[in-house]
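# here is the input, now give the coordinates:
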Amino acid sequence: MSRLTSLKSSLQSQPSKLSTINPDSWRAGKETSAQRGYGYKWQKARAAWIEAHPLCEYCKREGRVTAGSVVDHITPHQGDMTLFWARTNWQTLCGPCHNVVKKTEESRLLDL
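As a prediction, this is how the structure comes out:
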């Protein structure tokens, strides 16, 4: 029976897909999501929000019915905990809308 160690030479390491945090970002210096406000209290609030607002807001605008999975901050809070907890600043999005559409919108705003 051959050993797995014989495969070592054919394996290549892949570059990390993790993005680095901009040192000027509000996230810099905060190592965990809990330290950025996304701890147990947020998880409870998020679950209650999604239960009360289960559909993706962006999909609804397009006439689609899609279950939401992300509580998005309409205006990025950038560490402002008052804005972070303001429920008037929350909306439910599905993963694709949050990760593609919302990020595209925010990057356009940064380019202005």
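# switch to C-alpha atoms for all contacts and neighbour counts from now on
Fine.
# and residue 71, what does it touch?
Contact partners of residue 71, counting by CA atoms under 8 Å, 6 or more residues apart in numbering, are 46, 49, 50, 90, 91, 92, 93.
# buried sites along the host helix or strand of the second one?
In this structure, residue 49 sits in helix 40-52 according to DSSP states H and E. Neighbour counts over helix 40-52 (16 or more other CA atoms under 10 Å) mark 46, 49, 50 as buried.
# want to put them side by side, so please do this one too:
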Amino acid sequence: MKLCDHAGCHELVPFNVKYCAQHAGDYKARAAPGNAASYQHRKEISGKLQKFYKSKAWEHLSYDYRLKYPMCEWCQKKGLFVPADVVDHIIPIRVDWTKRLDESNLQSLCNSCHWQKSQEDKKRYHLPKLGTPPE
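The predicted model follows:
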């Protein structure tokens, strides 16, 4: 026996079963055919993004950009001097794929500012988390 896979549920189920009787219906609704297509589409986009971020073109562009702008641009606006950790797309490439290699669409950010900016982008552009089943 093992715990139900539903977060926070403490019901025991056999090893070959994912969910208890109470949560099995929730799982089936999430796995409905309409949601499966959406999930598959998001997986394809996620793969395309991973391929881009591992490309030589992106590696060279982001490396060169960080050399030019080694400090977090958001922190600098606040008068702080924090080293940049990542190069971020101002307009996410999930929103406008054509700007993926446009240097005017880039900014150097520290991890903290990048996380904050990502949260704002999710709200602004209604971006779902990629590679996860729909809720």
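# just give the TM-score of the two.
Superposed pair, TM-score by TM-score structural alignment, normalised by the length of structure 1: 0.65. Supporting alignment: 89 aligned residues with a CA RMSD of 2.7 Å.
# list the buried residues of stretch 44-53 of structure 2.
46, 49.
# centre of the chain to that stretch, how far?
Centroid separation for stretch 44-53 of structure 2 versus its chain: 11 Å, with CA atoms, centre = their mean, to the nearest Å.
# again, but for stretch 74-84 of structure 2
Relative to its chain's centre, stretch 74-84 of structure 2 lies at 24 Å (CA atoms, centre = their mean).
# matching residues in structure 1 for it?
Under TM-score structural alignment, the counterpart of stretch 74-84 of structure 2 in structure 1 spans residues 58-68.
# what does stretch 23-34 of structure 2 give?
Using TM-score structural alignment, stretch 23-34 of structure 2 corresponds to no residues of structure 1.
# helices of structure 2, residue ranges please.
Taking DSSP state H as the criterion, structure 2 carries its helices at 21-30, 33-53, 56-68, 73-77, 111-125.
# any chance of those in CSV, plus distance to residue 85 of structure 2?
CSV is the format used below for the helices of structure 2 (distance: least, CA to CA, whole Å):
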stretch, distance to residue 85 of structure 2
helix 21-30, 36
helix 33-53, 15
helix 56-68, 9
helix 73-77, 11
helix 111-125, 6
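# so for residue 2 of structure 2, which of the ones you listed sits nearest?
Among the helices of structure 2, the nearest to residue 2 of structure 2 by CA to CA is helix 21-30 (13.7 Å).
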